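Structure of the sequence below:
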Amino acid sequence: MTKQPEWLNTAVFYEIYPQSFMDSNGDGIGDFNGIISKLDYIKELGCTAIWMNPCFDSPFGDAGYDVSDYKKVAPRYGTNADLKKLFKEAHKRNMHVLLDLVPGHTSVEHKWFKESMKAQKNEFTDRYIWTDSIWKEPSGYGSLRGISDRDGSCVVNFFSHQPALNYGFYKPSESWQQSFDDPGPQATLEAMKDVMRFWLNLGADGFRVDMAGSLVKNDEDGKGTIRLWKNVRAFLDKEFPSAAMVSEWGEPDKSLQGGFHMDFLLHFGPSHYNDLFRCREPYFSSRGKGDVKEFVKKYLENYEKSERKGLICIPSGNHDMDRLARSLNPQEMKIAFAFLLTMPGAPFIYYGDEIGMRYVEGLVSKEGGYGRTGARSPMQWDSSKNAGFSSAEKKKLYIPQDPAPDRPTVKQQMADKSSLWHEVNALISLRMQTPALQNLGEIDFIETGYPLVYKRTAVDGKACMVIINPSQKKCEVKMKEGQVLHITGKGAEYKNGCYKVEGGTAVIINLA
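As a prediction, this is how the structure comes out:
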């Protein structure tokens, strides 16, 4: 297991979608100076670190996940110097910043790809994955064809304007498929290390890596990709040992082998994450018709594979999924946060989730957002023009805001002691004061229905019991009496050898 930076042991992350967070120059799009102006807010909420979605130069066909220059920030956010200032301002506040690294593909506008398209062999010919004939499509992959004089079809990831970078095939089966050790894939890897080196030298604290498990193709059990990231780990250990690495992989046993410090729980695949928050009957709905068992089963499977280390990160949401508020009401979200902020691994709070920002329905897709666009609307700060996000005319805003007159705002919720914001703030504060609740504390599940009951244990043996009861029905949990540290919801009492917990309530108990 890779030794991680000390600050990561207690980190609580705040995810910033930069174009929607805070606009400082009135063009309707968020920027670095806007983020800098709100660092004190993030710190006051209790978060100690930031994950910022891609901010590199891009044609924005996929909201910045289609990079055209890895070493230059998109001008709409500012300059490289502005980003460097953001790092410094965060560090002044004892906060850390992870950039979003997209190593699997670029935009078709990247200079590497433009050179790769040329018929004449050059330094970038093998930077991307090409078949050896225009008539040969890569089986199992989408491709770009007939776009240049080069004979061949180019493999793409996701959208058709995202050509896949070449890290080789674990088991090449076609003449055009290269192995990880071939010169082309090795040059690609070195180029990506150089990108990481560039931003770490400017002050970045590390990276959240987009789709980290997808780089080597035809990869049996992830063995080739694990080998690739071990190579990166050796580079970082030598040059940047304090750089933090969080993977979007969804298989912690593999990502941790590869040298990542933490893995990100995915909202797709076998995790059952959406059983909790985003399905027809979410577990955290007060209707009490949800099911947490499959989530716990898969979580424990990954937890055991990762040597019972608290290294699986569970986000409140992110730019790729519906807002929590689309499925849960404010009281239900409080209970959901009681869960999110008492689980192992670094919590990730998606900007605006702390005030229950809503999914904006019926929006036209923006920059490849499609159904995700409604979860990317500008932050709602106050009741002034454009909810304090921008001085631009409404029609110039990056994405339309929630038009409802009762839309939640930071100012309103900070003034209301019973608000979701204050509940999130209190839970983060308790987490910071209680080692058993922090990122590396162990977890043992006691009950996996209504209620969900689990024990968190610190390295020194001190422990807490967490009782989560989202349903409207009261429940009883037999256990020894302890010190109640926090109650979210309606209330609980200890009587006749058990805690009687009201519906819609979470209780955190310090065990003697």
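
Going by C-alpha atoms from here, please, whenever you check contacts or count neighbours.
Fine.

Number of residues surrounding the nearest residue to K480 once chain neighbours are set aside?
Distances taken as CA to CA, 6 or more residues apart in numbering place G497 nearest to K480, at 6.5 Å, with adjacent residues excluded. Other residues near G497 come to 12 when the count uses other CA atoms under 10 Å.

mind listing what G497 touches?
Shown here is G497, whose contacts under the criterion CA atoms under 8 Å, 6 or more residues apart in numbering are 478-481.

same thing but at 10 Å, please
476-481 (CA atoms under 10 Å, 6 or more residues apart in numbering).

Considering those residues, which possesses the most neighbours?
E476 (19 neighbours).

ok so that residue is a strand residue?
Yes - assessed with DSSP: H, G, I helix; E, B strand; the rest coil, E476 lies in a strand.

distance of it from G290?
Counting by CA to CA, to the nearest Å, the separation of E476 from G290 is 19 Å.

what do you get for R150?
Following CA to CA, the distance that separates R150 from G290 is 54 Å.

quick one, helices of the stretch 1-150 of the chain?
In the stretch 1-150 of the chain, the segments counted as helices under DSSP state H, counting those that start in this stretch are 32-37, 39-45, 80-92, 111-116.

Quick one: list the elements packing against the longest one.
Judged by 3 or more CA pairs under 10 Å, 6 or more residues apart in numbering; DSSP states H and E, the packing partners of helix 80-92 are helix 32-37, helix 39-45, strand 49-52, strand 69-73, strand 96-101, helix 183-202.

for the longest one, the distance to its chain's centre please.
Centroid displacement of helix 183-202 relative to its chain, using CA atoms, centre = their mean, to the nearest Å, is 22 Å.

And this one, please, so the two structures can be compared:
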Amino acid sequence: MKKTWWKESVVYQIYPRSFNDSNGDGIGDIPGIIEKLDYLKELGIDVIWLSPVYQSPNDDNGYDISDYQAIMDDFGTMSDWENLLDEIHKREMKLIMDLVVNHSSDEHAWFAESRKSKDNPYRDYYIWRPGHDGEAPNNWAATFGGSAWDYDEASGEYYLHLFSKKQPDLNWENPKLRNEVYDMMKWWLDKGIDGFRMDVINFISKAEGLPDGPNPHNKKYGDGSQYFMNGPRIHEFLHEMNKEVISNYDVMTVGEMPGVNVEQAIEYTDASRDELQMVFQFEHMDLDSGPEGKWDLKPLDLRDLKESISRWQTGLHGTGWNSLYMNNHDQPRMVSRFGNDKEYRVTSAKMLATFLHMLQGTPYIYQGEEIGMTNIRFDSIKDYKDIETLNYYRDALNEGKSEEDIMQSIYTKGRDNARTPMQWNDEVNAGFTSGTPWIAVNENYKEINASKAVHDPDSIFHYYKKLISLRKQYEIIQYGDYELLLPDHTEIYAYTRSYEGKKLLVLTNFSDQEQVFTKPGELQFDADQVLVSNGVVASLETDEVVLRPYEAVVYLGE
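I've put the predicted structure just below:
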């Protein structure tokens, strides 16, 4: 297996609007990020992934870009951004930027031209179609609710938007458009960035003819995903991008790919194919969703998580490479979702971190995860900001669902759970801003904040710091083989890693009850071989070990 810097790195995702506000306008900004770089350096971070800071009307919090080569006024100036890059590199960290090229903003100059007339040179930069009998060209639903098509009266045609109607999809069938994207990527790479996280990059190739999608629940709109996820020319486009741009720089790439399976991910990440290095897959993020999607809640069965993670760990081993994450800006807080954010918040946050950071792959930490930030429960829908959440609330009410059930889904799965301001200290607004924050701060900030965590040697922060340090110290954590133990146990997730004659045993209790781990006969470990634990070290000198609620322990032996 080829060793590379990005396989050995730990990444920290910054959602800039919610990270740190330097000027008191209630919105996080680039100078605010610079103020906190030493905090990230102390944690041990190698790479910062910066969510979009480009010019944007902000319909989808910056994922609707109106100018790919300018900085949003809310966040600062290009000079601020250049200073940020310099300060990151001075600390021997790297910076990867978000690449959002499945769609642009409808306020981008390309789209402004495109909608002027059917024969405009930019018309073919987007996906325009005539309607059928006064209806949209097909039945596809948009991800944020409603139809994936919007009618443009001036030209008498519809344009495709898989997300908000202010996010028209770019037409990757057009080579001129692709070259514009590649030139823009080179522009940023030549400024010195260290790679890209690519937003829904497996959506860029659409099936010819854009057929209707299935509609098994007889809803207003159908599911067109089979015609735009992992489409017919996706590998061709990514290979071309790699050839024209990525291969000329020593950078890391990770593609966000909803709906991708192990076999497809191998094709995307196999180094011999010259496409991407990693993908963000969503299989483990969908295990607590029912048949109607993310808002359809169901309890997580730990056996499903084991089966999924194990398939990815063994499937990509030696060929591709895994990205490791349990939350991000689009997902709820992991300690609230997979742990216990009340009685066992600290213990379960450490357990989840142990489980994740001992796997093979590149770990991604989402801001606030390292101090155990939790989900939010706002009193009113009026306090929520996320477009997906607000559209779901409206549509679900119209479908006759009860407000109580709708709010429970939002409390559990809404994206604003991840977007409340970073909790820096116990002062007003958690030290995020001296003004009025753009979204309310979680009320638990006096108990949960970075200042308190940094000064407490037993905190979640210091536990993450240790996990990151261990990953750099032991190649077995970076490159070892993975093997699942006890696949049918409903509360314990146990696995081994093996590398060059050494073996790592990882035991994690995902429950609030004591659990007994019975050691397979061939495993030989004792208490002297504990690498890290979130509790009193359990001895493995007998055949059984009792794991306390949410306990995690890692042994290293021969």
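
so what number do they get for TM-score?
Overlay of the two chains. TM-score (TM-score structural alignment, normalised by the length of the first structure): 0.86; 479 aligned residues with a CA RMSD of 2.7 Å.

so which of the helices of the stretch 1-150 of the first structure comes closest to N201 of the first structure?
helix 80-92 (9.7 Å; CA to CA).

what does the closest one contact?
31-37, 39-40, 43, 48-50, 55-56, 71-74, 77, 79, 94-98, 199, 201-205.

Is there a quick ChimeraX command that grabs whichever of the residues you listed are buried?
Only the buried entries of those go into this ChimeraX selection, using 16 or more other CA atoms under 10 Å:
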select :31,32,33,34,35,36,39,43,48,49,50,55,56,72,73,74,77,79,95,96,97,98,199,203,204,205
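
Map V245 of the second structure onto the first structure.
Matched to the first structure by TM-score structural alignment, V245 of the second structure sits across from L236.

Could you pull up the residues touching the alignment partner in the first structure of Y366 of the second structure?
Alignment note (TM-score structural alignment): Y366 of the second structure maps to Y350 of the first structure. Y350 of the first structure is in contact with 13-17, 51, 315-319, 323-324, 375, counting by CA under 10 Å, 6+ apart.

Out of those, which comes closest to R145 of the first structure?
H319 (30.4 Å).

And that closest one, what's its match in the second structure?
Per TM-score structural alignment, H319 of the first structure is aligned with H329.

list the contacts for the residue nearest the centre of the second structure?
Taking CA atoms, centre = their mean, the centroid of the second structure lies closest to N328, which sits 4.0 Å from it. Applying CA under 10 Å, 6+ apart, one finds that N328 of the second structure lies in contact with 12-15, 334, 364-367, 369, 415, 417-419.

Narrow those to those in helices?
M334 (DSSP state H).

now, which of the contacts of N328 of the second structure sits nearest L352 of the second structure?
Scanning the contacts of N328 of the second structure for proximity to L352 of the second structure, where the rule is CA to CA, the winner is M334, at 8.0 Å.

isn't that closest one right next to N327, touching?
Yes - contact criterion CA atoms under 10 Å: M334 of the second structure and N327 qualify, at 5.6 Å.

what's the closest non-adjacent residue to Y167 of the first structure?
Using CA to CA, 6+ apart, the nearest residue to Y167 of the first structure is P185, at 4.2 Å.

just M1 of the second structure next, same as before
G318 (5.8 Å).

That neighbour and K2 touch, don't they?
Yes - in this structure, G318 of the second structure is within contact of K2 by CA under 10 Å, at 8.7 Å.

if we can go back for a sec, of the helices and strands packed on helix 80-92 of the first structure, which is nearest G461 of the first structure?
strand 49-52 (27.0 Å).

name the helices or strands packed onto that closest one?
Counting by 3+ CA pairs under 10 Å, 6+ apart, strand 49-52 of the first structure packs on strand 13-16, helix 39-45, helix 80-92, strand 96-101, strand 206-209, strand 348-350.

Can I get those in TSV including distance to G140 of the first structure?
Converted to TSV, those look like this (distance: least, CA to CA, whole Å):
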stretch	distance to G140 of the first structure
strand 13-16	33
helix 39-45	43
helix 80-92	38
strand 96-101	25
strand 206-209	24
strand 348-350	33
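
Tell me which residues touch the equivalent of R227 of the first structure over in the second structure, please.
Alignment note (TM-score structural alignment): R227 of the first structure maps to E236 of the second structure. Neighbour list for E236 of the second structure: 205, 242, 275 [criterion: CA under 10 Å, 6+ apart].

top of those by neighbour count?
E275 leads these on contacts (other CA under 10 Å) with 25 neighbours.

Pull the contacting residues for that one.
Per CA under 10 Å, 6+ apart, neighbours of E275 of the second structure: 234-243, 246-247, 253, 255, 267-269.

if we go to 6 Å?
Going by CA atoms under 6 Å, 6 or more residues apart in numbering, E275 of the second structure touches 238-239, 242, 268.

Name the helix or strand for it, please.
Under DSSP states H and E, no helix or strand contains E275 of the second structure.

Compute the distance between it and Y482 of the second structure, please.
25 Å.

swap in E500 of the second structure?
On the measure of CA to CA, E500 of the second structure and Y482 of the second structure end up 13 Å apart.

do S9 of the second structure as well
From S9 of the second structure to Y482 of the second structure the distance is 19 Å (CA to CA).

same deal with S511 of the second structure?
23 Å.

cool, and S434 of the second structure?
47 Å.

Next: S51 of the second structure.
From S51 of the second structure over to Y482 of the second structure (counting by CA to CA), the distance is 31 Å.

Likewise for V553 of the second structure?
Distance from V553 of the second structure to Y482 of the second structure, by CA to CA: 16 Å.

Over to D152 of the second structure?
Distance from D152 of the second structure to Y482 of the second structure, by CA to CA: 53 Å.

Nothing else from me, thank you.
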